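Q: next comes the sequence, and after it the predicted model I'd like to discuss.
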Amino acid sequence: MFDIGFTELMLIALVGLIVIGPERMPKVARTVGHLLGRLQRYVGDVKADIKREMQLDELKKLQSDVAAQAHDMESRVNEQMKETETSLTQSILPSGDVTIPAPAENAPSESPTRTPPTA
């Protein structure tokens, strides 16, 4: 975290001993240790949050890429279906005239006729 060597640490401890005094030095050292521990945990939490945000951004980008590809695929499929529909329509009805044959007179009707029961 900090690029401090052993000699720099000893110099800081010596200056602290002179300025603070030998009576309060252990309490100050403990307080500084606790503060450094909190600082390290805070930095670790920030790093983890940044890493999660980066992963979330990557997932959002991946989701948008997949959605774009799905939309492209859907448009291509719809285009192919329209082309197939027009080609089938042209092959079935080459002249474009649609004539519906009239039903024959002696053909059975769609609803059956009931005969009353004879007794």
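A: Looks like it came in fine. Numbering: from 1, shown residues only.
Q: hey, let's count contacts and neighbours off CA atoms from now on
A: Will do.
Q: give me the neighbour count for residue 24.
A: 11 (other Cα atoms under 10 Å).
Q: give me every residue that touches it.
A: By Cα atoms under 8 Å, 6 or more residues apart in numbering, the contact list for residue 24 is empty.
Q: and the gap between it and residue 10?
A: Between residue 24 and residue 10 the computed distance is 17 Å (Cα to Cα, to the nearest Å).
Q: now residue 23
A: For residue 23, the distance to residue 10 - Cα to Cα - is 18 Å.
Q: longest helix in the chain, please.
A: Among the segments of the chain that qualify as a helix by DSSP state H, the longest is helix 25-92.
Q: pick out the residue nearest the middle of this structure.
A: residue 63 (4.1 Å; Cα atoms, centre = their mean).
Q: second structure follows, compare the two:
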Amino acid sequence: MFNIGFGELILILLIAFLVVGPQDLPKVARALARALKYFHGIIGEITQSVNLDSELTEISNVKSKIQQTVKNVNPLNDIDNEINDVKEKLKSTEKTLKKSSNF
């Protein structure tokens, strides 16, 4: 996680021992561990929130595509067109029959 080798860790512990002192070192270590745990939790929540936002955006895009597809493939439009064609043919046939009956 931090890319710290064993030698570097020993050096950090030695400096902490000299700065803090042997009596307060366990307290400082516990406080540091709590802080790291807290920050790790916050980072997890932020990551989860970002992932959720990206998923919601993706779902919204898919919803838009589906709505557009449904709009383009509406079967009622095809049926309406067919009905209109049949009406026109019937009108044409009716006119032809009226002309034939007038003679």
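A: Structure received. Just so it is clear, the structure is predicted and the values come from calculations on it, not from any experiment.
Q: before we move on, the earlier item: counterpart of the residue nearest to the centre of the first structure in the second structure?
A: Aligned counterpart of residue 63 of the first structure in the second structure: residue 63 (TM-score structural alignment).
Q: go on, residue 84 of the first structure?
A: Per TM-score structural alignment, residue 84 of the first structure is aligned with residue 82.
Q: now for its match, how many residues are close by?
A: Residue 82 of the second structure: 12 neighbours (other Cα under 10 Å).
Q: next one: the one 3 residues further on
A: Around residue 85 of the second structure sit 12 other residues, with neighbours defined as other Cα under 10 Å.
Q: from the chain's centroid, how far away is stretch 31-45 of the first structure?
A: Centre-to-centre, stretch 31-45 of the first structure and its host chain are 34 Å apart (Cα atoms, centre = their mean, to the nearest Å).
Q: quick one: it to the second structure mean distance?
A: With mean Cα distance after the TM-score superposition for the first structure, stretch 31-45 of the first structure departs from the second structure by a mean of 0.7 Å once superposed.
Q: can you tell me which residues contact residue 35 of the first structure?
A: Per Cα under 8 Å, 6+ apart, neighbours of residue 35 of the first structure: none.
Q: what's the distance between the match of residue 84 of the first structure and residue 88 of the second structure?
A: 10 Å.
Q: same deal with residue 9 of the second structure?
A: 89 Å.
Q: with residue 76 of the second structure instead?
A: 18 Å.
Q: show me which of these two is the more surrounded one.
A: Shown here are residue 76 of the second structure and residue 88; by other Cα under 10 Å, residue 88 has more neighbours (12 against 9).
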